[in-house]
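Student: 3D, please:
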Amino acid sequence: MATVEHQHREEALAEDQGHRRRDFINIAAVSFAGVGAAAVIVPVISQMNPSADVLALATSEVDLSAIKPGQAIKTIYRKQPLFVRHLTPQEIAAVNAVPTGSLRDPQTLAERTKPGKQEWLVTMGVCTHLGCVPLGAGEGENRGPFGGYFCPCHGSAYDAAARIRQGPAPKNLEVPDYVFRSDTKIEVGAKA
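Tutor: The predicted model follows:
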């Protein structure tokens, strides 16, 4: 009887060691697969991060001191044209007089500028129709029938607040994030 009991104990011990060995193999296999998956996923996710040249262009500083009232300049932000316009009091009054309900993409000038800095309009210089660069930022360029910007590709016309007024463009020119660093300097791409 002792031998049968001893034999059962040995079988139970062998079975228990078999379970432990199997558990160890399963844990090792899952761990190995997890490490392998991480080794594949980390580089894939890392390659989706912006490259160094894009990060270098993440913000742009623009000096406003040379832009006279009624003038606009064209500069570059993230490899795309950026328009900075110094509105005159007459332009501000004209765009504020337009009922927003009559606009395709209703926005007031106050919604498109910074509080207390309504004379400074900063927009991307890319037509919202098919991505052409509108005219109106350069000296002597066609500003269109509404005195803002005119896209020569398909005839979209924007007012002095860069709001779409005529043509196929569905939206106003985009206003990027920017902050005033001083009365004469803005940083485009920075959030307040």
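
Student: going by C-alpha atoms from here, please, whenever you check contacts or count neighbours.
Tutor: Will do.

Student: spell out the secondary structure type for Val54.
Tutor: The three-state label given to Val54 by DSSP: H, G, I helix; E, B strand; the rest coil is helix.

Student: ok, it - contacts?
Tutor: Arg78 (C-alpha atoms under 8 Å, 6 or more residues apart in numbering).

Student: quick one: it from Leu13, how far?
Tutor: Counting by C-alpha to C-alpha, to the nearest Å, the gap from Val54 to Leu13 is 63 Å.

Student: contact partners for the most centrally placed residue in the chain?
Tutor: Centroid check for the chain by C-alpha atoms, centre = their mean gives Pro176 as the closest residue, at 7.9 Å. Shown in contact with Pro176 (C-alpha under 8 Å, 6+ apart): 122-124, 188-189.

Student: let's see this one next to it:
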Amino acid sequence: MAHTADQPTTRRDFLYIATAAFGAVGAAAAVWPLIDQMNPDKSVLALSSTEVNISAVPPGQQIVVKWRGKPVFILHRTPEQIAAVEKEDWRNLRDPQPDAERVKRQQWLVIIGICTHLGCVPNRESDGSGWLCPCHGSVYDNSGRRTAGPAPLNMAVPPYKFESDTTVLIG
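Tutor: Take a look at the predicted model:
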């Protein structure tokens, strides 16, 4: 019986290995464009973060900015609004979440302004108590938490950080 270790390496063995390696490199070169086309477009990557100057927003007012094609509400909360959301019993809400988990600085609330029921954009209540979705009546408080209506979840909090006292980086 012959063992493969006993046989000397031939030119044919080298050609098999070289052909297989060349074929593997060629297959990888052919597949790479198909994989690379799944990456986000450069225009999408450019919109992945938004820097917002919040220095001109007075207490009690909000601004709306676009981030990744979605409206983002930035609310400068008053001490009364902060006290009201902290006083509320959040444990009995449909999507229980304390205000402290939703904000990085108490006076600033940053949320994606889309109703979690059917994707509408809620309107700011005239008395400043929160938002009301005009389509089906979902109500959100000044922490973006759902307090009434058919919406299943609170409004989402996007990833953000404060670059300075007057600048927020969303994304």
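
Student: quick one: the helices in the second structure?
Tutor: Assigned by DSSP state H, the helices in the second structure fall at 11-36, 42-46, 79-87, 99-102.

Student: make CSV from those and add distance to Pro152 of the second structure to it.
Tutor: Formatted as CSV, the helices of the second structure follow (distance: least, C-alpha to C-alpha, whole Å):
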stretch, distance to Pro152 of the second structure
helix 11-36, 37
helix 42-46, 29
helix 79-87, 19
helix 99-102, 17
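
Student: out of those, which gets nearest to Trp131 of the second structure?
Tutor: Nearest to Trp131 of the second structure among these is helix 79-87 (12.9 Å), distances taken as C-alpha to C-alpha.

Student: what range in the first structure matches that closest one?
Tutor: Matched against the first structure by TM-score structural alignment, helix 79-87 of the second structure falls on residues 89-97.

Student: cool, stretch 141-154 of the second structure as well?
Tutor: Using TM-score structural alignment, stretch 141-154 of the second structure lines up with residues 159-172 of the first structure.

Student: check contacts around Gln106 of the second structure.
Tutor: Gln106 of the second structure sits next to 77, 82, 100 when contact means C-alpha under 8 Å, 6+ apart.

Student: now the buried members of those residues.
Tutor: Those of the contacts of Gln106 of the second structure that meet the buried threshold are 77, 82, by 16 or more other C-alpha atoms under 10 Å.

Student: what is the nearest of the contacts of Gln106 of the second structure to Ala20 of the second structure?
Tutor: For the contacts of Gln106 of the second structure, the nearest to Ala20 of the second structure is Ala100 (59.2 Å; C-alpha to C-alpha).

Student: measure whichever residue in the first structure pairs up with the closest one to Val84 of the first structure for me?
Tutor: Using TM-score structural alignment, the equivalent of Ala100 of the second structure in the first structure is Ala110. Distance, Ala110 of the first structure to Val84 of the first structure, using C-alpha to C-alpha: 16 Å.
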